[in-house]
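> Sequence and computational prediction follow.
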Amino acid sequence: MKKRIIAAFILVVFIVTGLFLSSNYKGAVAASSKQVFTYINGAEPRYLDPALNTAADAANIIINVFEGLTRVNVKGETVPGMAEKWTVSKDGLTYTFYIRKNAKWSDGIPVTAYDFEYAWKRALDPKTASEYAYQLYYIKNAQKFNEGKAKASDVGVKALNATTLQVTLEAPTPYFLELTNFPTYFPVRKDIVEKYGDKWATDPKTYIGNGPFIMTKWVHNSYIEFKKNPKYWDAKSITLEKIVYKLSEDDKANLLAYEAGQVDGAESVPTDEIPRLIKEKKLKIWPLLGTYYYDVNCKVKPFNDKRVRQALSLAIDRTYIVENIGKLGQKPATGFVPYGIKGISKDFRDESGHFLPVKADLAKAKKLLAEAGYPNGKGFPEIEIIYNTSEGHKKIAEAIQNMWQQLGIKVKLSNMDWKVLLERRHKKDYMVARDGWLGDYVDPMTFLDLFTSYSDNNNTNWSNPKYDELVIKAKKTSDRKQRMQYMMQAEKILMQDYAIIPIYFYVKGHVLRDYVKNYYISPLGFNYFMYAKIEK
């Protein structure tokens, strides 16, 4: 989600959303069948276009409406989706996918290999301005096309006919099949996109998908409704008749709605309520592959001085934050890649090393700040921390504000709408900004290529040629041990340059009725509720 998802982003206990359900909304979700699932999903999505989205909350919607060459089943396994089978060449460079003959769009038109070729090249087209274009760089000449150094016809994805898609990679990629169930790799319809332009993904009438559900209504900033897609190739395995995702930015109202019986689940709850919900066994906690962190604008004074960035990072007591604000068993972030990914012989996090203290080191932080020309914070400009509206984000920002004030620095806090935060971060219009990233697949690369100079999801204004070189080397080698070593070296550069301020590693906490069965919560931050069934 992520990633980042995301963003990739993730709406967890720290990222809260919602308005209390109105009487109109209660009427909207009244069930004529017991197979109706209602869930408070998060904020109003910025994009529902698979090529443009970078947020986990929106991805939770997209994965219900679209399906890639592969899909994720209820066990979390990558299994055939639109492609009923595939072959891989001996050198690992060429994949040939065979589209199932009963694959159809929700309006009944067959899904073809041409739809995938169009969608992938559209995401790569610089005119599309997809922040996730780099996720397709594993494909031959994809990066060159995105950077204007090659033509679309040079990209290594080609529909040989309506049911056969051939993909040629730059180098063997062990997780490529996993990538094909990620939203950026989903197909979209050329005729729909070209006819309706940017508005195609904003109206249920034109939001034509190929997945298990169809969007039927979108009341902006309130809720989105979906019904089961009878033309989905595996419709017989889908039990739910309807899904309603409430769009909400108030964690207290979310919990009130849940405890009043108005919804089946909610993505986030107030941090103050966590102990009670755990005691009452109402809170479900899931492991996530993600990192909560602060971006620092590395080109803006005084943050262009590494000593300043290091001082700010060292002044944070990460243990205090996870124990007193998180309360869900989150781990303090001692690097950027989270726990849960195998390295050479043990967990990558332990193998790569621990670059940050879990407790504050104020003495060293003050010393670094003085060396940078700001003894006891004298002459240091007021810092503005920006974050999206959330009680959890606010509490973390207030804690860090107090920690940085111990350095003699003045700190201003600014909360804003989710879309505004995304826009300001992307435009690098900030000093310090809240951020978060969830893996897109289970590999350190999904975290490390985020900070390459060519990544549109790199919000920091930081770049390092040696870092780029190591990431590229890791992507091109098929030797597992060597690629892990390259990635460890890259993370070391990122962390020793203090380009970002990691704070903690995510877990997911949400409320969900026990009568909701047969779903999968991915460590990548996606909720696979399409397989669910209601058993009251």
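Arrived safely, thanks for sending.
> Please make it C-alpha for all contacts and neighbour counts, starting now.
Fine.
> Pro287 should be in a helix, yeah?
No: applying DSSP: H, G, I helix; E, B strand; the rest coil, one finds Pro287 to be strand, outside a helix.
> list the contacts for it?
Tyr506, Val507, Lys508, Pro523 (Cα atoms under 8 Å, 6 or more residues apart in numbering).
> in stretch 381-399, what's buried?
By neighbour count on 16 or more other Cα atoms under 10 Å, the buried set for stretch 381-399 is 383-399.
> So which residues make contact with it?
Under Cα under 8 Å, 6+ apart, the answer for stretch 381-399 is 13-17, 249-251, 270-271, 302, 321, 325, 409-418, 420-421, 430-434.
> show me where the stretch 151-300 of the chain has strands.
157-161, 164-168, 213-219, 223-228, 242-247, 265-266, 283-296 (DSSP state E, counting those that start in this stretch).
> Now distance to Tyr374 too, for the ones you listed, in TSV please.
Shown next, in TSV, are those (distance: least, Cα to Cα, whole Å):
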stretch	distance to Tyr374
strand 157-161	54
strand 164-168	53
strand 213-219	51
strand 223-228	49
strand 242-247	45
strand 265-266	45
strand 283-296	18
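> Nearest approach to Pro50 belongs to which of these?
strand 213-219 (14.6 Å; Cα to Cα).
> Against which helices or strands is the closest one packed?
helix 56-65, strand 223-228 (3 or more Cα pairs under 8 Å, 6 or more residues apart in numbering; DSSP states H and E).
> quick one, which of those is packed in tightest?
Using mean count of other Cα atoms under 10 Å, the stretch among these with the largest mean neighbour count is helix 56-65, at a mean of 26.
> Looking at the buried residues of stretch 381-399, which are in strands?
Among those, the members falling in strands (DSSP state E) are Ile383, Glu384, Ile385, Ile386, Tyr387, Asn388.
> picking up where we left off before, among the contacts of Pro287, name the ones in strands.
Using DSSP E, the contacts of Pro287 in strands are Tyr506, Val507, Lys508.
> let's bring in a second model and compare:
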Amino acid sequence: MKRKILWMLVSFLLVASLVLASCAKEEVVDEEDVDEVVDVDEVVDEDDEDVVVAPPVGEPQRGGTLTYFYMSQTDPTIYDSHKGLWPSMVFTTPVLDQLIMGDVDQYGPVRGTGEFKFLTWDYIPLKYCKGALAESWDVTADRIIFPIRKGVLWAAYGKEHVMPVRPVTPEDIVFSLYHFIDEGSAEGAPGWLWTRNGGFIDSIYAEGDTVIVETSKFDANWRNWIAAGWCCEFYPPEVFEPGVDVSDWMNLVGTGPFMVKEHVLGSYMAYARNPTYWDTAVINGKEYEIPFIDELIYAIIPDESTRIAALRTASVDIDFGISAMYEETLAQTSPELVKYVDLAKPLVMALNMRSEHLANRNVRRALIMAVDRETINRAAWGPGGDHNTFPIGSDYPDAYTPFDELPLSTQEMLTYDPVEARRMLVNEGYPEGEEAFILTCLLSAGNPVEEDVAAMVKAYWEAIDVTLILRTVEAPAYTAMTYGTPLEDRAGNYDCVVQSDAGHVGPMAGLTNAFHPKEVSNLANFVDEYFTTQFDYALTVMDEAERDAIFKEVAVYAYDQAPYLSFGSARDLRYQWPWVKNYYGEKDIGIFYFGPLIARMWIDQDLRTELGY
């Protein structure tokens, strides 16, 4: 039985609007009105990606409430994202800042040069970034220096029971880094970043207005670990003092554009505007204090159909992640919606290289060649997806290799040819007309798309005399047999496994997850000396362009070894109502760091009224 949503502030509007929507809406918006928010299909690259944008109109307006949905359908527990990354960080990002952020005003689409689209939630090249809590950064092999921005305040307005409003100090930044490294558990065992425990950090201390991180070596992941990545949110010490309840979100204090105002379980998280937020936005050449809106509401809606209804009836102003299956319906019921199209993380089937038959590279290549990946992509997610987004997607162009630039051997492997695939198996000792071998595919219960994809692979492999047994287990058993088992002990747990976290857009996370022997999500059990040596060397290269060139080369090399059968990515849709201004489809300006994006948006109240909402 689905849990009933008590949506408090939003519920009345949702129910009322659903009733109104059930009646035929005959009001037609004049073309003159739509000219201001007309959907403009822009071909942003040769991949024919249809990004629809609404150009900025007039001067920014202040005030109003913006209701949105980002990623989490469930309530957060504690506000300490250092100890509980998910879903805490989704709810803390309007409140907390990082040291570095993507510079959308200078490099983003429409408002900037358009050099970078800011769709890579897991990594943004440093050349497209600017300082946030740190004014800048200087990196050498033995230290990282962060001059801390002056005049930034911990916005404890209405939270005097926790701490006073006061300036941020370099000592606060040092505290937060120590808290993450020594007490955090979201990204590794406590203390794992210290050199003495195999990491790269020797010490962290404040010196004048700067924070200095002494390092034993250069590690290209420094930004993700301490400046603008997983759990890189900065807290004042007071919010972790004894007696302060970290499960009470009213105790959270930060420097970001918003402050927590109210949390209603199963309903919403409400935020108020931070009146002393440090950042500004440049719009049409003019600099403005932000945020523009007075109130921000995160709608917590577990049921997807309810989410769609909330968007369709304008109870939600912007939704950052809509399944492509609703695209046609939304186009019919709510044609005024502005749509942005991106690609989700790829889905793959890991081929266990410790399995008897799959230890043979030619066998793995034959199995990949026997599957029509494009057809599966379309069947699983509908039209408009891309079956060639693994291991690095086109949203990170500096390390991406288009299909027609791949080596001929890789192109052949990825081209559907069941006749050649069966011939290859014959050459490897599996006579035609006989069952070649039997494989078992492990699946986690409750993932119907993954089950459907595996069933389609089963049918394709039957055509080349390979039998695939689908074994579905509950999530705890699945985790124990995959991520919970060391690589060297997985041989008997499965031959294949459908996996959604092998690939990322950015190269460091994507290549690590899929191919590094120290990574538990390397479910193909890929161990290759050349790849590991080159990849680890790339992490020591300080020049980002040189490093990306190495990532690009080893990504192609590893994929050509055939450890994964990739089905590519579904279309990932983001929708906004046209009265939401100054948003152009960006996903993040850091890892789960989108509060400053929302701070740049404003609500055109007149347009909302004109459209009947």
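Perfect, thanks for sending it. Because the structure is a prediction, the values reported are computed rather than measured.
> TM between them?
Overlay of the two chains. TM-score (TM-score structural alignment, normalised by the length of the first structure): 0.74; 497 aligned residues with a Cα RMSD of 4.6 Å.
> Which of the contacts of Pro287 of the first structure has the largest number of neighbours?
Counting neighbours by other Cα atoms under 10 Å, the top entry in those is Tyr506, with 32 neighbours.
> now the helices and strands packed on strand 213-219 of the first structure as JSON lines including distance to Lys205 of the first structure?
Output for those, formatted as JSON lines (distance: least, Cα to Cα, whole Å):
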{"stretch": "helix 56-65", "distance to Lys205 of the first structure": "13"}
{"stretch": "strand 223-228", "distance to Lys205 of the first structure": "12"}
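> so which of these comes closest to Lys306 of the first structure?
It's helix 56-65; of those, that one is closest to Lys306 of the first structure (Cα to Cα) at 31.3 Å.
> From the contact counts, what lies against the closest one?
Using 3+ Cα pairs under 8 Å, 6+ apart, helix 56-65 of the first structure sits against strand 3-8, strand 36-42, strand 213-219, strand 527-528.
> Of those, which stretch is the most buried?
strand 3-8 (a mean of 29).
> ok, then the element right after that strand?
Following strand 3-8 of the first structure in sequence order, the next helix or strand is helix 23-28 (DSSP states H and E).
> which other helices and strands contact the longest helix seen in the first structure?
The residue-count maximum for a helix in the first structure (DSSP state H) belongs to helix 480-496. The contact analysis (3+ Cα pairs under 8 Å, 6+ apart) places helix 480-496 of the first structure against helix 348-352, helix 445-448, helix 465-476.
> Gly156 of the first structure: which of these is closest?
Per Cα to Cα, nearest to Gly156 of the first structure of these: helix 465-476, 15.7 Å.
> So which of the helices and strands packed on strand 213-219 of the first structure is nearest Lys284 of the first structure?
helix 56-65 (17.8 Å).
> residues making contact with the very next helix or strand once past that closest one?
Using DSSP H and E, the helix or strand that follows helix 56-65 of the first structure towards the C-terminus is strand 70-72. Strand 70-72 of the first structure is contacted from outside by Thr78, Val79, Pro80, Gly81, Met82, Ala83, Leu177, Glu178, Thr180, Asn181, using Cα under 8 Å, 6+ apart.
> try 7 Å
The contact list for strand 70-72 of the first structure, computed with Cα atoms under 7 Å, 6 or more residues apart in numbering, reads Thr78, Val79, Pro80, Gly81, Met82, Ala83, Thr180, Asn181.
> The third one maps to what in the second structure?
By that I understand Pro80 of the first structure. Under the alignment (TM-score structural alignment), Pro80 of the first structure pairs with Gly131 of the second structure.
> That match and Leu99 touch, don't they?
Yes: contact status for Gly131 of the second structure versus Leu99: in contact at 6.3 Å, counting by Cα atoms under 7 Å.
> These two: which has the busier surroundings?
Using other Cα under 10 Å as the criterion, Gly131 of the second structure and Leu99 rank with Leu99 on top: 25 against 20.
> and the gap between the more buried one and Gly385 of the second structure?
The gap separating Leu99 of the second structure from Gly385 of the second structure is 35 Å, by Cα to Cα, to the nearest Å.
> how close does the equivalent of Val155 of the first structure over in the second structure sit to Thr215 of the second structure?
Using TM-score structural alignment, the partner of Val155 of the first structure in the second structure is Asp202. Distance of Asp202 of the second structure to Thr215 of the second structure, computed by Cα to Cα: 5 Å.
> Compare those two (neighbour count), which wins?
Thr215 (22 against 16).
> Can you report how many residues lie near Val426 of the second structure?
Val426 of the second structure, neighbours per other Cα under 10 Å, totals 15.
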